[in-house]
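Colleague: any chance you could fold what I've pasted below:
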Amino acid sequence: MGLEKILAISGKPGLYEMNAQTRGGFIATSIVDGKKISVNLRHNVSVLSEIAIYTYTEEVPLGEVLQKMKEKEDGGEAIDHKSSKAQLEDYFAEVLPEYDVDRVYASDIKKIIQWYNLLIKNGFTDFSKESAAENKTKDEEE
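Modeller: Presented below is the predicted three-dimensional model:
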């Protein structure tokens, strides 16, 4: 499962995995507690593979940032997302030194760290978009 199946739904805590599409939206399963919910098209939904972080030179895909966090933590959890603003910013600067401090807010950093810890805690460790595309190609060949 790649980041293209992981969703953040506004107004709903945590992350969700997209299961099936329906006529008016889709069915998603909570990564935290496994409960299924129906999401209609009026909800504001973000697919994690489509999110990017501003830097001074380019936009870095969220998957790359999460991968850098994983490498920094040797696959373990990062600092607590409830840490102070200064601690969160210092940590994020270690992971992505060139991030744009004017356009990436502390609330964004907090959410990214929270998502990372949630994914790691629930056994999701592959943040690269390429491997998901490679797996799809391998499946098609078989």
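Colleague: only C-alpha atoms for contact and neighbour calcs from this point on.
Modeller: Will do.
Colleague: top helix in the chain by residue count?
Modeller: The helix spanning the most residues in the chain, taking DSSP state H as the definition, is helix 106-121.
Colleague: in that one, what's buried?
Modeller: For helix 106-121, the neighbour count (16 or more other C-alpha atoms under 10 Å) marks A106, I109, K110, I112, I113, Q114, W115, Y116, N117, L118, L119, I120 as buried.
Colleague: right, and the helix or strand after that helix?
Modeller: Read in the C-terminal direction, the helix or strand following helix 106-121 is helix 129-141, with elements assigned using DSSP states H and E.
Colleague: follow-up on the earlier one: nearest to Y99, out of the buried residues of helix 106-121: which one, please.
Modeller: Ranking the buried residues of helix 106-121 by separation from Y99, with C-alpha to C-alpha as the measure, puts I109 on top at 10.5 Å.
Colleague: to compare with the earlier structure, here is another sequence to fold:
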Amino acid sequence: MSLDKILSIGGKPGLFKLLTQTRAGFVAESLLDGKKITVGFKNNVSVLSEIAIYTLDAEIPLREVFLKIQEKENGEKTPVSHKDDKLKLEEYFFEILPNYDEDRVYASDIKKVIQWYNMLQEQGISDFEAKEEVKEEAKEEIKEEEKN
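Modeller: Here you go, the predicted structure:
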């Protein structure tokens, strides 16, 4: 499952999987407990694939940050918890993204990124590649096979 179907809903703990759209909103399933909820269009909802982290140069998509964490941790959960103190979280995040903008990325943002990454790992969701990148890689593989 890609990050296009994973949601963060304001006021609700954890992450949710988008199941279906309705006339008044949509139905989502909690990744924490599997309960289904109906969410209206008035709720503050963020799709993880649309979230970015500020750096000193540009905005980095959340999926790229997840890929950096995944690479550093060899596909395992992070050694730091989202409940650790601010200094420990910032030190860890600096290892992952050394040029993140400390003025615009708050400790609460870092907590969410680490919590979400670990939650996705627990659920076996580890495909953080962009769909276009996956398609490009597949095209390149096909071209190489044709050459051989």
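Colleague: need the contact list for the residue nearest the centre of the first structure.
Modeller: Central residue check for the first structure by C-alpha atoms, centre = their mean: the C-alpha nearest the mean position is that of L48, 4.6 Å away. Residues touching L48 of the first structure, when contacts are defined by C-alpha atoms under 8 Å, 6 or more residues apart in numbering, comprise L3, E4, K5, I6, L7, A8, L62, G63.
Colleague: about what we covered before: once aligned to the second structure, how far is the longest helix of the first structure on average?
Modeller: Helix 106-121 of the first structure: mean distance to aligned residues in the second structure after superposition is 0.4 Å, counting by mean C-alpha distance after the TM-score superposition for the first structure.
Colleague: show me where the second structure has its helices.
Modeller: Chain-ordered helices for the second structure, with DSSP H as the definition, fall at 62-72, 86-96, 107-122, 131-147.
Colleague: now the longest one: how far from the chain's centre is it?
Modeller: Read that as helix 131-147 of the second structure. Using C-alpha atoms, centre = their mean, to the nearest Å, we find the averaged C-alpha position of helix 131-147 of the second structure to lie 25 Å away from the chain's own average C-alpha position.
Colleague: and what of the first one?
Modeller: What separates the centre of helix 62-72 of the second structure from the centre of its chain is 9 Å, taken as C-alpha atoms, centre = their mean.
Colleague: show me what it is packed up against.
Modeller: Secondary structure elements in contact with helix 62-72 of the second structure, counted by 3 or more C-alpha pairs under 8 Å, 6 or more residues apart in numbering; DSSP states H and E, are strand 52-54, helix 86-96.
Colleague: who are the packing partners of the first one?
Modeller: It refers to strand 52-54 of the second structure. Contact partners of strand 52-54 of the second structure among helices and strands, from 3+ C-alpha pairs under 8 Å, 6+ apart: strand 59-61, helix 62-72.
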